[in-house]
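1. Fold the stuff below for me.
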Amino acid sequence: MSDKLIKIVRFIGLGFLEPIIRLSRGEETKKNLTEILKKIVAPLASTLLFILLWQSGATALYNTEAEYRIEKAFKDQGQKAADEMTACIESGEVNCQPNTLPSPSQVKASFNSLLKDHKTISADKKAFKEKTADLNKKRIAEGKDPIVYTGRPSFVDQIITSIKTVFAGFLLAIFIAVPIGVVIGLSETLRSSINWLIQIFKPVSPVVWLLLVFMIVKTLTKDSDADSSFIISFISVGLCSMWATLVNTVMGVSTVDKDILNVAKVLKLGPFQKVFKVILPSSLPLIFTGLRITLSVAWMVLIAIELLAQSPGLGSFVWEEFQNGANDSNSKIIVAMFVIGIIGFLLDRIMLTIQKFVSFNKNEGA
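-> Down below sits the predicted model:
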């Protein structure tokens, strides 16, 4: 049972738990304690050190800004104004607090505030839906559009929108890059004639892709009720991120072992059978490496694209908080930063697990 548990733990990317499992079985106590120290205790200690450095840095910046405000009040208006500013800062009044790097406690408070705000908005949505349920049934029966909730999205709603956008862009990148990569990889002539085009478009900025997509989508959806900001965002994300998958697919297909291709000829496999039964399975490791890079790039460029396309996702949230300039805006931006980083990490882990699962099934089939 323990061996199966260890295999599962390794498979899902939680290998750091293995020494704990082995230690519980009494195996190599000294070695497993050392592994626990390296894989669990050391990371926890580094996390604590990071928080302490963050706290000390936030405190130092806060004090610097406070001293500057007091000194400025003294120079502009005299000692009385400086004393009033000092008292105001010490009282914790929001209007005169230095707005610098927030401390960990402030970020935690903003996170809780965002969750509370989400619950309030969710309750408002539910009440609105219940209130308009009967009216919407009548409107639908009459062939009219139902009345929809038009209030502002919560932070959680914006996270969900960003995840939907990145997966839509990721799927678009797959549908474009993999087929084209297979076709190019099968022909040396195509590789030599199109490679220069790939190398030119690959480093193009997300902003440029966004502007190009914006021009095309706005023209095609001029009289449409579709959400153009979402369409612009996910197409831009797909075009920005597909190049790693395209290049890796071309490389994987073009480097398939010649002996395997010769076997396919001997078996007289048709073109599609050859691609799906021989070439793609042999190219999977490189293709999945490209897909992992593509998903990471898609998540990175998404924030900038959402910001410019005015899509109601995390990019829009960060920009609105930056422009807002409220006392807790910096804290909310830091919350968004951590959320973006954690989701990006989880997306990469998901792709790694899928890659292992595909490789595992392939080996089982062999």
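
2. CA only for contacts and neighbour counts going forward, please
-> Will do.

3. Ser113: what secondary structure?
-> On the three-state scheme (DSSP: H, G, I helix; E, B strand; the rest coil), Ser113 is labelled helix.

4. go on, Ser311?
-> Of the three states, Ser311 takes coil according to three-state DSSP.

5. Distance check, it against Phe338.
-> The gap separating Ser311 from Phe338 is 20 Å, by Cα to Cα, to the nearest Å.

6. ditto for Asn327
-> Taken as Cα to Cα, the span from Asn327 to Phe338 is 19 Å.

7. Who has more neighbours out of the two?
-> Asn327 (16 against 12; other Cα atoms under 10 Å).

8. So the more buried one, which state does it fall into?
-> Applying three-state DSSP: Asn327 is coil.

9. Quick one: residues contacting Lys137.
-> Pro146 (Cα atoms under 8 Å, 6 or more residues apart in numbering).

10. buried residues in the helix or strand where it lies?
-> Under the criterion of DSSP states H and E, Lys137 resides in helix 104-141. Across helix 104-141, burial judged by 16 or more other Cα atoms under 10 Å covers 104, 106-111, 114, 117-118, 121-122, 125, 136.

11. Here is a second sequence; please produce its structure as well for comparison:
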Amino acid sequence: MTTLINKFISLEQGSSLLLELKRLLMTRLQAIVLPTVGVACFLIIWSLAANAIDTSLGKFPGPKAVGTQIVNLYQEHVAEREKEAAFYQRQEVRNAKRLAKDPSYQPKIRAYTGKETFIDQIGTSLVTVLSGFIVAAIIAIPLGIAVGLSKALNTAINPIIQIFKPVSPLAWLPLVTMVVSAVYVSPEPLLAKSFVNSMITVTLCCIWPMVINTSVGVAAINQDWVNVSRVLRLPSLVHVQKIVLPASIPAIFTGMRLSLGIAWMVLIAAEMLAQNPGLGKFVWDEFQNGSSQSLSRIMTAVFVIGFIGFLLDRGMLQLQRILSWDKDSAKR
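-> Here you go, the predicted model:
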């Protein structure tokens, strides 16, 4: 009898294991197949729609045209780097000859002034958006903590937040440009004014979601934890470090993810107007160029902008998974 019971239990366990394996396999297949089907449908619809749309510059670019431009833009980048390397090599050869004739000669190396490639402009945009985002975080997170801890401060600042939160970057940029032009005066500036204009505009537009989410997260801290802090008579800074920050990390990261997405969207518009040499300027220059390849190059930039925005969000989510105690808040 015991043997029969043990066999039955073994069969049940084996059946449960098979069901679990089947469930995991189906989940993995869905995670692969469904996105693939979605992307394939999108590409088909896009290709059909592109063939049906005629513009003043020709057919609207489809997937094939974008793929061609990705290769072309990379080849242009490689060619430009080869020109840069050859430029510095010529200077080194010239300086070596001068030194051979005149040992007292002081070699001079001029900086390469060739045009920025598409990949260079991607790097410029990333540096600009991350700089503006970091400045916003330095301001917004402490302010959000203070607002969340003090009802009086919340009441005082909330109207200001609600007024400036919906302001478009297109409204901020002229004001920022005028202020930077008046204040940032230097014959040899460390940073280009176009970069400073774009960075400050990004900061102004992405600071508010971080303030709001941080303050909400701080205000919603479990009251039992606050009571423990009071019983232990923790100093204010220790209370913030040991209780407030760990408890509000999920809300803080939610605000940071929202702000980073807004920052990336704002940056493209800011670069178009400020002429900061990033992706926004690339799109604007191609639009002004009006060549037969302009549309496909702009469409390529659109996909690159979207893909980088996706990677930035995934990177912030991964950072949240590492730092947050609430792993459920960092699933998506």
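
12. And the TM-score between them?
-> TM-score of the superposed chains, computed with TM-score structural alignment, normalised by the length of the second structure, equals 0.84; 303 aligned residues with a Cα RMSD of 2.7 Å.

13. picking that back up, tell me the one of the buried residues of helix 104-141 of the first structure nearest Arg292 of the first structure?
-> Phe111 (29.1 Å; Cα to Cα).

14. List the residues that contact that closest one.
-> 332, 335.

15. And it, what's its match in the second structure?
-> By TM-score structural alignment, Phe111 of the first structure lines up with Ile70 in the second structure.

16. how close does its match get to Trp325 of the second structure?
-> From Ile70 of the second structure across to Trp325 of the second structure, the span is 41 Å (Cα to Cα).

17. try Gln106 of the second structure
-> Distance, Gln106 of the second structure to Trp325 of the second structure, using Cα to Cα: 59 Å.

18. so who does Pro285 of the first structure touch?
-> 252, 355, 359.

19. Packing partners of the helix or strand harbouring the last one?
-> When elements are defined using DSSP H and E, Ser359 of the first structure is found to belong to helix 329-365. Applying 3 or more Cα pairs under 8 Å, 6 or more residues apart in numbering; DSSP states H and E, one finds that helix 329-365 of the first structure makes contact with helix 104-141, helix 280-309, helix 314-324.

20. can I get the ones you listed in CSV with distance to Pro203 of the first structure?
-> Output for those, formatted as CSV (distance: least, Cα to Cα, whole Å):
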stretch, distance to Pro203 of the first structure
helix 104-141, 35
helix 280-309, 12
helix 314-324, 22
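
21. Out of the ones you listed, flag the one nearest Phe155 of the first structure.
-> Judged by Cα to Cα, the one of those that comes nearest to Phe155 of the first structure is helix 104-141, at 6.3 Å.

22. any idea of the angle that closest one forms with helix 329-365?
-> If you take axes from the mean of the first three to the mean of the last three Cα atoms, to 10 degrees, helix 104-141 of the first structure sits at 70 degrees to helix 329-365.

23. So what's the gap between helix 104-141 of the first structure and the chain middle?
-> 24 Å (Cα atoms, centre = their mean, to the nearest Å).

24. number of nearby residues for whatever residue of the first structure lines up with Ile212 of the second structure?
-> Taking TM-score structural alignment, Ile212 of the second structure has Val247 as its aligned residue in the first structure. Val247 of the first structure: 23 surrounding residues under other Cα under 10 Å.

25. in which helix or strand would I find Val247 of the first structure?
-> Using DSSP H and E, Val247 of the first structure falls within helix 243-254.
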